[in-house]
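my questions concern the predicted model and sequence given below.
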Amino acid sequence: MLRITLVALGALAVGVLAGVGVYRAVVPFPNDAIARGEAFEPENAVWLYQHMSEVYPTRHVPRAEVSAPLPVIEGRLEEFTYTHDGKQQPLDALFDNMETTGLLVLHKGNIVYERYARGADAGTLFATFSAVKSITSTLVGFAIGDGLIDSVEDPLEKYIPALTGTAYEGVSVRHALQMSSGVLFDADGAAGEDTVEVLTQTMVLGNKRINEMSASYPRAHEPGTVFNYNTSETQILLWLVKEVTGKQPAKYLEEKIWRPLGMDHDAAWNLDNPGPDGMEIGGAFFNASLRDLARFGLFIEQDGIWNGEQLLPAGWVDEATRIEEPHLDYGTVFEGFDSGYGYQWWVFPDGSFRASGAYGQTIYIDRDKDLVVARTSAWPDGYVAESDLESRAAFAALADFLNQPAE
C-alpha cells in the first residue's frame, strides 16, 4: 500500500504515454503534444526532471535582485557516517545507492554539504513533483495572514463560488489542507487513472482546465473523516489562493516567498495550458534550484521568520505540522508507514516533517535540531521504499551528528 500511495505522480510515466497513445489513435494533434507525452519515457527521466520547465508550459517566478547569503562551512561532515541495513556509510553513499541528482544540508542556516550529480548543478531547475504541495499550503497561510481568508474552518465555496453544487460544497479549507475532503479521486490513494487523466488532458495535451477537472469528482465520504492523498485536493487550494488574492499563484509566490527570501534563481511553475490564462498546477511540477528549495525549508524551519521579520502568521508552521485528527495520526494514513499528515506536510513522531515528491524529491526539516535537507532524485519508480528508508536513516543521523555537544 505504501509504495502505491506515496507515488503521487509515479504512474504518470506509463499513464501519460498510454493516454497520448489512445488520443493519437483517434485525433491528430500537434507534434509538440507528442513530444510532451513521449518526454516521460523512462530513459528520459534524469534529463526530464531537470528540464521540466522547458518541455511543458510554465509561468516565470522572478528571483530577488540580491540573493540572501547561505554561508558555507567546509569539512563539517568529513567524519559523518550513517547506518542502514547493518552498513555504516558516508553521506556520499546516497549518490551511489540511489539516483540522487542534488543534495544540500543546512545546519543552523549554514551549508555544511552540497553536491550535484547526473548533469545537474547549482543552476539546475529541478522538478519538485508533489513537494510543491507544501508550498501551496504555505501560500494559503500567507492569504490568511493577509486577511483574505477568515478561517480554515470556512467552507471553500465561500471563496470559490464555482464549487457550489459540487462535491466540494461544505468542505472546509482545513479539510482540503488535510486531504480529507471526502471527494473521490484516485480511489486507492495511488497516482491512478484520475491523476493520469488530469495531467494528460491539461499540461500534456492542453485540452481541459485543471481547476474544472478537480471540481468534477464525486463525494465518497463525509468531510473530515477519511484521508485520501491526491493531487486534485491541492489544486483546489491553489484555486482558492488565486480567487482570494486576485493574482496568478506564481505572482503571489514571487511576492510572498521568492523575492523576500532572496532566492538565487528564477523559478518556473508548470501550467495546465500555455498562455496568460494558464493555471499553475498546485500539486506538482514546480521547478526550482536546490539552494532555493533549501531556503524555503529554512524559512519554514524558522517558523516563517526571515531576517527577523515574521512573514507567515505566527503559529502557522506549528498548526500546519500538527496531527489534529485520528485519521491523520502517525501510522494511520498508510499502513506500515509511521508518518502522519498535517497541512500538506508529512509529519513524523520525532517532530521532524517533510515535503515529499515522486521519484525522491524531499525537503526534510527538523526544527529542534536546526536541520534542513533538500534532495532531488530520479528514482526508477515514483516511490522506492528502500531508498526512502535509507534516506531517513541518513537524515536522522545527520541531525544527531551535527548537534553533538562540543568536546
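Perfect, I can see it now.

when you work out contacts or count neighbours from here on, use the C-alpha atoms and nothing else.
Fine.

now do the contacts for the residue nearest to the spatial centre of the chain.
With distances taken as Cα atoms, centre = their mean, residue 131 lies nearest the centre of the chain, 1.4 Å away. Applying Cα atoms under 8 Å, 6 or more residues apart in numbering to residue 131 gives the contacts 283-284, 355-357, 361-363.

now residue 133
234, 282-284, 344-345, 355.

next one: residue 155
Here residue 155 is in contact with 169-173 (Cα under 8 Å, 6+ apart).

re the thing from before, ok so the residue nearest to the centre of the chain is a strand residue?
No. With DSSP: H, G, I helix; E, B strand; the rest coil as the criterion, residue 131 is helix rather than part of a strand.

where's residue 301 relative to residue 145, distance?
Distance, residue 301 to residue 145, using Cα to Cα, to the nearest Å: 18 Å.

of the two, who's got more company?
For residue 301 versus residue 145, neighbours defined as other Cα atoms under 10 Å are more numerous around residue 301 (24 against 16).

quick one: buried residues of the helix or strand hosting residue 375?
Per DSSP states H and E: residue 375 is located in strand 371-377. Residues of strand 371-377 classed as buried by neighbour count (16 or more other Cα atoms under 10 Å): 371-377.

return the member of those nearest to residue 151.
Closest approach between the buried residues of strand 371-377 and residue 151, by Cα to Cα: residue 372, at 29.4 Å.

quick one, what contacts that closest one?
Residue 372 neighbours (Cα under 8 Å, 6+ apart): 105-107, 294, 297-298, 301, 363-366.

what does residue 398 give?
Counted by Cα under 8 Å, 6+ apart, residue 398 has contacts 80, 82.

try it against this one:
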Amino acid sequence: MEELFPSRRIAPAAVALPLKEPAGPLGFTYSYNGKTKNLEDFAADTRSSGLLILHGDQILHERYYMGAAPDSRFVSFSVGKSFVSTLIGIALAEGKIRSLDDRMIDYLPELKGGAYEKTTIKDVLEMSSGTEFDEEYTSPKSGIAGFLGRFDANQGGLYDFSRQFKSAHAPGARFNYASADTEILGALLAKATGARPADYMAEKLWKPMGAESEARWILDQPGDAGREVAAGGLLIRLRDYARFGYLAAHDGMVDGRQVLPKGWIALATQPQRAQVQYGKLGDGPLGYGYQWWLIPGPDRAFTGEGIYGQFLMVNPELDLVVVKTSAWTAAWDDPMALETFAMFDALSAQVRAGKR
C-alpha cells in the first residue's frame, strides 16, 4: 500500500518494548465444523498474510504468508479506527478536548448544517452520529463506495466528502457503522491538538509504548495538504500491532509507565448505551465501544477489525493478544470471520485452563 499511496512517517521509540522470542512450535489445536485444526490450517483456510499470538510479553506464535516478512508493514484498514479512538482519549486527558459530551461543531464549526451539527464526540466514537452514510460494500451508490473512490483517486477531499451527509436518525439513538464518523474524528484530533495526527501518534503513543519500527499513515493526497486517512490508513509491522494490543491489555501501562490515561481502555471497551449493547448492533453477538468491537464471553475481550480480514484481538483478563492480517478476496467473508472468532475462543479457553 505504501508504494501506491503517499504516507506520513510515525517515528518509533529509541528503545523498543522487548518481546520474548517463541520457545518452540505452539501445539495448539481447535475444533471447527467437525474438524481438528492447527494454526497452519487456520492460516491457510482464512487466507492469513500474518499471524502473531502474544501472551504477556512472550510471543507464542509468529508466522508470515503470501510473501510477507517480519519487516512488512500491513495496512490496518478499520483496525486503525481503534488507534484513532485511543488518540482521542489521550487528547481528552491532556485537556485538548474538554469533554466527550462536547458537540463536534464546538471544534469544527464547518460541520454546521450537516449530520454532525448536533452530534457529540461520544456519539461519533460509538458510531451513533445519525449520519445517512452507509457502509454497504456491494453497492456502487453507497457512502463507502464514494469514500473509497475518493481514496483511490488520492486527490484529497475525504473529510469534506464525509461531512456532506445529512442526518438519518437522531444522534446517539442508533448504531450505524460509518467510516465517515472516524474521518470526522481524525479532523477533530488535528484541530483540537494543533498537530498532524501522524506526529501526534508518534509523540504520544508510538514512542512512549515502545514501538520497534517506523509506521506510516496513508494520506488522502500527496504533500503537506494531505490529511491522514483516519478511517483506516495505518501501515504497521505485525510485532508493533501486538505491542499496541499489549498496551491495551495492560490498561495503557508499559514498563511501569502510564502511557494511556488510566481507565481509558476500560471505558472505550465497554458498551455504554442501549444501541451498542452486545447483540444489539444487527446480526451477530458483538457489542461496540469507542471504535472497538466487543466480544461476548467470560472475559472482557475486544477487537479491532478491518476489511479483507484484519484483526487485533485483545483479552486483558488472560493477557492475550492475537494479530491476524489477511488477504480475503471480498471486503468481508462471514465464514472466515466466524472461524477467526472460533479460533480465538478456543485459544482463550486453553490459556484460561493454564495450557499453551
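That came in fine, so what should we check first? Everything numeric in this text was worked out from a predicted model, so none of it was measured.

TM-score, when you put one on top of the other?
The TM-score (TM-score structural alignment, normalised by the length of the second structure) is 0.95; 353 aligned residues with a Cα RMSD of 1.7 Å.

just to revisit the earlier point, could you measure from the residue nearest to the centre of the first structure over to residue 193 of the first structure?
Separation of residue 131 of the first structure from residue 193 of the first structure (Cα to Cα): 21 Å.

for the stretch 151-300 of the second structure, just list every one of the helices.
Per DSSP state H, counting those that start in this stretch, the stretch 151-300 of the second structure carries helices over the ranges 158-163, 179-193, 197-201, 207-209, 238-249, 264-268.

for residue 282 of the second structure, find the nearest of those.
Between the helices of the stretch 151-300 of the second structure, helix 179-193 lies closest to residue 282 of the second structure; by Cα to Cα that is 17.1 Å.

mean deviation, that closest one versus the first structure?
Helix 179-193 of the second structure, aligned to the first structure and superposed, deviates on average by 0.5 Å (mean Cα distance after the TM-score superposition for the first structure).

which residue numbers in the first structure go with that helix?
Mapped onto the first structure using TM-score structural alignment, helix 179-193 of the second structure spans residues 231-245.

and the contacts of the matching stretch?
8, 130, 133, 136-137, 139-140, 143, 148-149, 156, 159-160, 173, 176-177, 179, 181, 185, 195, 210-211, 214-215, 248-249, 252, 280-284.

buried subset of those?
Neighbour counting over the contacts of stretch 231-245 of the first structure (16+ other Cα under 10 Å) leaves 8, 130, 133, 136-137, 139-140, 143, 149, 156, 159-160, 173, 176-177, 179, 181, 185, 195, 210-211, 214-215, 248-249, 252, 280-284 as the buried ones.

sorry, back to before: in the second structure, what residue corresponds to the residue nearest to the centre of the first structure?
Checking with TM-score structural alignment, residue 131 of the first structure has residue 79 as its match.

ditto for residue 159 of the first structure
So residue 159 of the first structure corresponds to residue 107, using TM-score structural alignment.

so what's residue 73 of the second structure up against?
Counting by Cα under 8 Å, 6+ apart, residue 73 of the second structure has contacts 215, 235-238.

distance of it from residue 216 of the second structure?
Counting by Cα to Cα - residue 73 of the second structure and residue 216 of the second structure are separated by 8 Å.

about what we covered before: tell me the one of the contacts of residue 372 of the first structure nearest residue 116 of the first structure?
Closest to residue 116 of the first structure, out of all of the contacts of residue 372 of the first structure and judged by Cα to Cα, is residue 105, at 12.2 Å.

neighbours around the equivalent of residue 303 of the first structure over in the second structure, how many?
Residue pairing (TM-score structural alignment): residue 303 of the first structure is matched to residue 251 of the second structure. Residues within reach of residue 251 of the second structure, counting by other Cα under 10 Å, total 18.

list the contacts for residue 251 of the second structure?
260, 262-266.

any idea which element the counterpart of residue 343 of the second structure in the first structure lies in?
Applying TM-score structural alignment, one finds that residue 343 of the second structure aligns to residue 394 in the first structure. Under the criterion of DSSP H and E, residue 394 of the first structure resides in helix 385-402.

what's the angle from that helix to strand 371-377?
150 degrees (axes from the mean of the first three to the mean of the last three Cα atoms, to 10 degrees).

tell me roughly how far helix 385-402 of the first structure lies from the second structure on average.
Mean for helix 385-402 of the first structure is 1.3 Å (mean Cα distance after the TM-score superposition for the first structure).

could I get the buried residue list for that helix?
387, 390-391, 394-399, 401-402.

try stretch 118-138 of the first structure
So stretch 118-138 of the first structure, judged by 16+ other Cα under 10 Å, has buried residues 120-121, 124-138.

so which of those residues sit within helices?
132-138 (DSSP state H).

farthest pair in those?
Among those, 132 and 138 lie farthest apart (Cα to Cα), at 9.7 Å.
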